[in-house]
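Q: Sequence and computational prediction follow.
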Amino acid sequence: MTSAATPEPAPRRKSRLRWWLLGALVVLVLLVVAALYLGYLGLKAKDSLDSARGHASSAQRAFLAGDTDKAVDEANAAVTDAASAKDDAHNPVWSAAAAIPWLGDPLQSVQEMTDSVDALASDVLAPTAELAGVINPDNLRAEDNTINTTALSEAQPQLAVIADRAEEIQADVTSTDGSWFGTVSDARTQLLDQLTESARFIRGTDTAAQLLPPMLGAGGERNYFFGFQTPAESRPTGGLLGAYGVVSAENGRVDVDDLGTNAEIDAPPNPVDLGEEYDYNYKYSRPYTDIRNSNISAHFPYAAQIWMSMWEQQSGTKLDGAVALDPIALSYLLDATGPVTLANGQKVSGDDVTELTLSTSYQQFANNNTARKAYLQEIAQKSVSALTSMRGNTSKVLEALGRSVHEQRLMVYSADEREQQLLADAGLAHDVAETAAPYANVVVGNLAGNKIDYYLERAITYSAGSCDSDTRTSTVEVKFTNTLTDLNLPPYVIGSLGNPQLQLPNGTNFSAVTLYGTQGATIDSATIDGESMLIAVGTERGHPFATGQIQIPPGETVTVTYQLTEPTSPGEPVVPVQPLVDDPEVKVDVPVCG
């Protein structure tokens, strides 16, 4: 007979339970301690990252100000703080926690950010600061009003290496996945913004070091056509060519030679040939021979080549490129160089040059067009002389030039293919870019021959559907407002004397409006205030375009709307803004597709 099993004594079970509870408590304590330690490391790393970013910004500002010692000190401080943040984020406890699936994502993101900030400080900021003394804007100026192109040339190879590294770091952060933890995700966004700014700044400096020496005549004299565009009478590149000059550059010294008005430029006996597509789109307006229509395309290199051809045949001087500027850009430059004084004693400053050249002068010289052009020509000549004689604070002049470039008010063309590609990459070319990215470029051209576009305001919206299929529907809407209220202005300003066959009430803005769309897109419809718009269609540099006419009575707004079917193209949307007098509101709601 088998006896029953003897039950385990109760004290032994209690002992095991105590050990389990004790073990669980120990684990819990360790987890709490680890969490507290991670929190400590996280706060410490965050403080170091914030400090590193602050020092990085200070180093860049000091670099621009030419303060070499401060730039180096701030860059070194950024290196120290970045290394400290990296050490904290790669602590063994942190690394173990970062390896936990999903929950460890924020910690892994912080590790990647500290790596990027450390690389930015060590590989970009520090070597850039060391170059501050070489390419200090003030040191680049010599007493004889020349630019030290030799220093730029010597610094360029190192700048190229730094720029490549900055863009590599930026690409690493861009490709890094975001985090479910909002604080970390926000920090990543801030870092990406700073990296983008730094990469753009260094690449821009590298581009300047490549372009300025040859374009300023380091290898021999260069000559350029210098055009002043008048956006009071709009053209697709900005405005009607008014005054002009010819600028020569040699060994870093820039001089203004010939100056004149558009009336002094003759039609060339052998016009330049810009190709079959250009002729098909524009030859009916005689752009090759009529200076008033020479910039009828939004692609500035076309206008530049026409201007160069006209002047070369008229003067016999070989030109190496062309530069265009408008009065708004001139105002930025005069803010930096200080006012100029005209022969009659009048001072013209950055505060009043735009209104003087685009509005007041047309009223002051309403019955004497020759005197008005001479007045504008003198303002242009004095302003360019102030710029080329290196007046004013160099950093402020560079800032003014940078703003003009950003707003596409300063355009440059070089006959040298390599230089022209660098100009295009830097955003100086004002070209109709041959890009497959989503694209919407709306330009207007005055058809009445008046100066009424001083009163034109625009609001532009570009929206498109999702990335779910090969094509998507997009909409481009432009609101044009004629803000003119004073109908007592001279007919030269608000009438249609430049196009006598028109029978329009004074104050009416009559313009051609053109949309350049995404490559491969179809422009399905165009309307004005909901009514069908008569359009002519074509293609330029791979972009479909549609051109129609609008009339805007004084004080009123018209809305032009385009519906398109466009390819679901990868890349950030490109929306150039025609440089007119206004600062248009631009809204872009176009998903970025991979």
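A: All right, it came through fine. Please read these numbers as outputs of a predicted model, since none were measured by experiment.
Q: CA atoms for contacts and neighbours, from now on please.
A: Fine.
Q: Would you confirm that residue 281 contacts residue 538?
A: Yes - counting by C-alpha atoms under 8 Å, residue 538 is a contact partner of residue 281 at 7.0 Å.
Q: need the helices for the stretch 51-200 of the chain, in chain order.
A: All helices of the stretch 51-200 of the chain, identified by DSSP state H, counting those that start in this stretch, fall at 68-89, 92-98, 105-119, 126-130, 149-175, 182-215.
Q: Dump these into TSV; add distance to residue 344 and mean neighbour count as well.
A: Output for the helices of the stretch 51-200 of the chain, formatted as TSV (distance: least, C-alpha to C-alpha, whole Å; neighbours: other C-alpha atoms under 10 Å):
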stretch	distance to residue 344	mean neighbour count
helix 68-89	43	23
helix 92-98	74	17
helix 105-119	57	23
helix 126-130	47	21
helix 149-175	37	18
helix 182-215	35	19
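Q: any chance of these in CSV, with distance to residue 324 too?
A: Below are those laid out as CSV (distance: least, C-alpha to C-alpha, whole Å):
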stretch, distance to residue 324
helix 68-89, 34
helix 92-98, 55
helix 105-119, 39
helix 126-130, 31
helix 149-175, 23
helix 182-215, 15
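Q: so which of these gets nearest residue 48?
A: When those are compared for distance to residue 48 using C-alpha to C-alpha, the nearest one is helix 68-89, at 5.0 Å.
Q: between that closest one and helix 105-119, how big is the angle?
A: 150 degrees (axes from the mean of the first three to the mean of the last three C-alpha atoms, to 10 degrees).
Q: Check what contacts helix 68-89 and list those residues.
A: 41-42, 44-46, 48-49, 51-56, 58-63, 94-95, 107, 110-111, 114-115, 117-118, 121-122, 125-126, 129-130, 132-133, 136 (C-alpha atoms under 8 Å, 6 or more residues apart in numbering).
Q: before we go on, here's another structure to hold up against the first:
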Amino acid sequence: MDKIKKIFSCSKEEVVSQQEQPSVGSDVTPEAVDAGFHEFPDGGLPDGSRPKRKLSLPKISGKFAIVGGVVLLLFIVFGVIPAIGTYNSARKLSDSGKVFYQALQAKDLEQMRSSLGKVKEDLAGFDNSLGRLGWTRFIPFLGAYWSDAHSAAKGGIAGIEAGEIMLSTAAPYADILGLDGGAPTTDGGQKAEDRINFIVETIDDIIPQLDPLSKKTEVMATEFNKIDPGRYPKDFRGRPVQEPIKQGIEVVNQLHEFVSQGRPVLEQAPYLLGIKEERTYLFVWQNDKELRPTGGFLTAYSIIRVRDGKFEPVTSNDIYNLDKSFDSRIPAPDPIKKYLPLVNFWNLRDMNLSPDFKMSMDTFMEGYAKTGSPEVDGVVAMDTKLVVDLLEVVGKIGVPGYGNFSSEDDPRCDCPQVIYELESFADVAGPIVWDPVSGEIVYQPPNHDNRKKILGPLMNSIIANSMAQPKEKIAGIFEAGFNAIREKHIMFYFEDEEVQGAMEAFNLAGRIKEFEGDYLHISDANFAGAKSNLYVQQEVDLKVEPGNDGSTNTLTIKYKNPQKHDGWLNGPYRDWFRVYVPKGSELLDSTGSEVDIETSEDLGKTVFEGFFVLRPEGVLEVTLKYKTPVSKDDYKILIQKQPGTDKNPYVVQVGRDTEEFNLKADKELKF
């Protein structure tokens, strides 16, 4: 029996060894040895039972077991435990973030300040727990994600500290900003005049806070820009991943740009608000429904005086009357001669031909100076988008003598009611017709006198209503103003170089920018007289094939007018288009233009220009294929939005990478 037990407990090698030295009477077969057990002649053990089969495992040496145990222990200590800690820290951070978001939604200043402090504490805890996993940054692939998380934490802490500065600075302006929990600036209901006075008196207190704030936002932007959204999936379990990361980084950069570039403008606030000296401004209304290079046809103007932040309308008039005072005999530029019917001279209303707002206003103001009109300190150009956005916040307003205006949809034009009324006041019975030789008005619509008066009172009413709104609506008013600035629905021009420089630094001056890389700006000019841009839709597709000696770009611009001809607002769209690309680019092929594409240089760019007519219910595509001097190394492109346009969809494909977006403002892309 002892021998049998020994046989079944031995290894295969021992079995083989025993086979080589068989004992007397042994019936062990080679097959049995290979199977790892003995087979007795009767098929069982001497006692009649069958043996249990037992497969032996290799013995683990003591040293190997010790090493394996140490590795497992290290993995638990430096991997599992820190990972659990990081996960728990992330959950705490998420909870405190939700509390802050609720305070933000409630516009509760004190709750925002206290909850933001808790977010900062939890984010610091998350960063510390993340540091215990720092060894993973040396691991290929995994290390990049640790670095992203660490950068997000560092950037987030800097962002929270910036938020603390902003909330502290905003406390005295709580009522004006529509926040609860701050000290009221007046006893009870605050009037528009009280709000303006308070801003004027305290604006100098804000400027010292901008330096520390800018330093924090710079750290935040630097850290977030280290994150590469391209290494993340587009979505996970049906939820987008990559796009929210891109949008978050874009918002961070916009915030830093707003803070760092906004200081020069804030420093000029006493000048702009007429605190030390009264200012006079020329407000020019650009009709974006009749698109021109700087945003729209120059349809009307107002003279406004500003003293201590208070606006006083002086006069409001029709651009045609200003042209009558100008009495131009300047020969019209070639594009006007070729594409704008019956116009032989260069009138003030057509002087915004350059897509660079400053260049256009330089030309315009030279002519304005010859009209005998009041001298002005600057020009403010606005289009209808800002008017509509403000009315969406404040609601319906009344303008004495002209009726009520709102942003509600008007079925007569399938557009906001205020747009329909403004167009009605402008030329409901048709355009003004001038004699090309004498300059006299041959025909004018019945309400021609009304349109020269409406814009000043309308703007004054909007400003007064906006400043007198309850604080619950103030945030929406600020948002509408900020969006108008960022999206070029309002632009500024000043003779004073220092003030003009401040406007340009904050991208308020509508300049065509210099850029090291690829570049695109599409400039359309409606030379038809109708308001077809109320309906015309534009889609842009750009395909870039980067190479060592430059890139080959294929640009497709699709124009569509889905509405029927009405003889007033909608009619043939006569478009003089220009495409601005990097200087030195060469046109390879083109389709869609009714005239040969001309190549020229302007504003430091190469320009391709053409012309077409798009009729109501029509679709048309313009395609340009061109070679640029931009190489594939660190490819980037700046796309500048034309003022007066709104959220045109773009698709930009560079090699295998694709970006899709609506162009709301100038946009830089990196691939």
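A: Noted; the coordinates are in hand. Treat the numbers as computed from the prediction; the structure is a model and nothing was measured.
Q: that older thread, which of the helices of the stretch 51-200 of structure 1 sits closest to residue 409 of structure 1?
A: The nearest among those, by C-alpha to C-alpha, is helix 182-215 at 17.4 Å.
Q: In structure 2, what range does the helix or strand following that closest one match?
A: Downstream of helix 182-215 of structure 1, the next assigned helix or strand under DSSP states H and E is strand 222-235. The aligned range for strand 222-235 of structure 1 in structure 2 is 279-292, by TM-score structural alignment.
Q: what's the answer for stretch 545-563 of structure 1, then?
A: Using TM-score structural alignment, stretch 545-563 of structure 1 pairs with 607-625 in structure 2.
Q: end to end, how far does the matching stretch reach?
A: Start-to-end span of stretch 607-625 of structure 2 (C-alpha to C-alpha, to the nearest Å) is 13 Å.
Q: do the same with stretch 464-471 of structure 2
A: 14 Å.
Q: Distance check, the aligned partner of residue 129 of structure 1 in structure 2 against residue 454 of structure 2.
A: Using TM-score structural alignment, the partner of residue 129 of structure 1 in structure 2 is residue 167. Going from residue 167 of structure 2 to residue 454 of structure 2 by C-alpha to C-alpha gives 40 Å.
Q: Equivalent analysis for residue 353 of structure 2, please.
A: 26 Å.
Q: now do residue 651 of structure 2
A: Taken as C-alpha to C-alpha, the span from residue 651 of structure 2 to residue 454 of structure 2 is 40 Å.
Q: Which one's more surrounded, these two?
A: residue 454 (22 against 16; other C-alpha atoms under 10 Å).
Q: Now do the helix or strand hosting the more buried one: which elements does it pack against?
A: Per DSSP H and E, residue 454 of structure 2 falls inside helix 448-467. Contacting helix 448-467 of structure 2 under the criterion 3 or more C-alpha pairs under 8 Å, 6 or more residues apart in numbering; DSSP states H and E are the following elements: helix 192-202, strand 297-307, strand 310-318, helix 384-394, strand 397-399, helix 417-427, helix 471-486.
Q: how about the ones you listed in JSON lines, adding distance to residue 116 of structure 2?
A: Compiled in JSON lines, those are given as follows (distance: least, C-alpha to C-alpha, whole Å):
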{"stretch": "helix 192-202", "distance to residue 116 of structure 2": "26"}
{"stretch": "strand 297-307", "distance to residue 116 of structure 2": "39"}
{"stretch": "strand 310-318", "distance to residue 116 of structure 2": "36"}
{"stretch": "helix 384-394", "distance to residue 116 of structure 2": "28"}
{"stretch": "strand 397-399", "distance to residue 116 of structure 2": "38"}
{"stretch": "helix 417-427", "distance to residue 116 of structure 2": "41"}
{"stretch": "helix 471-486", "distance to residue 116 of structure 2": "20"}
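Q: Which of the ones you listed sits closest to residue 140 of structure 2?
A: Using C-alpha to C-alpha, the nearest of those to residue 140 of structure 2 is helix 471-486, at 40.8 Å.
Q: neighbouring contacts of that closest one?
A: With contact meaning C-alpha under 8 Å, 6+ apart, helix 471-486 of structure 2 is reached by 175-179, 385-386, 389-390, 393-394, 466-467, 490-491, 507-508, 665.
Q: swap in stretch 180-195 of structure 1?
A: 105-106, 109-110, 113, 117, 120, 166, 169-170, 173-174, 178-179.
Q: Counterpart of residue 577 of structure 1 over in structure 2?
A: Using TM-score structural alignment, residue 577 of structure 1 sits opposite residue 641 in structure 2.
Q: Run a quick neighbour tally on the nearest residue to residue 417 of structure 2 once chain neighbours are set aside.
A: Excluding its sequence neighbours, the residue lying closest to residue 417 of structure 2 (C-alpha to C-alpha, 6 or more residues apart in numbering) is residue 410, at 4.9 Å. Neighbour count for residue 410 of structure 2, taken as other C-alpha under 10 Å: 15.
Q: Same question for residue 545 of structure 1.
A: Residue 545 of structure 1 has 23 nearby residues by other C-alpha under 10 Å.
Q: Please identify the helix or strand for it.
A: Short version, using DSSP H and E: residue 545 of structure 1 is in strand 543-552.
Q: next one: whatever helix or strand comes next after that strand to chain centre, how far?
A: Sequence-wise, the next helix or strand beyond strand 543-552 of structure 1 is strand 557-567, with elements assigned using DSSP H and E. Computed by C-alpha atoms, centre = their mean, to the nearest Å, the chain-centroid distance of strand 557-567 of structure 1 equals 24 Å.
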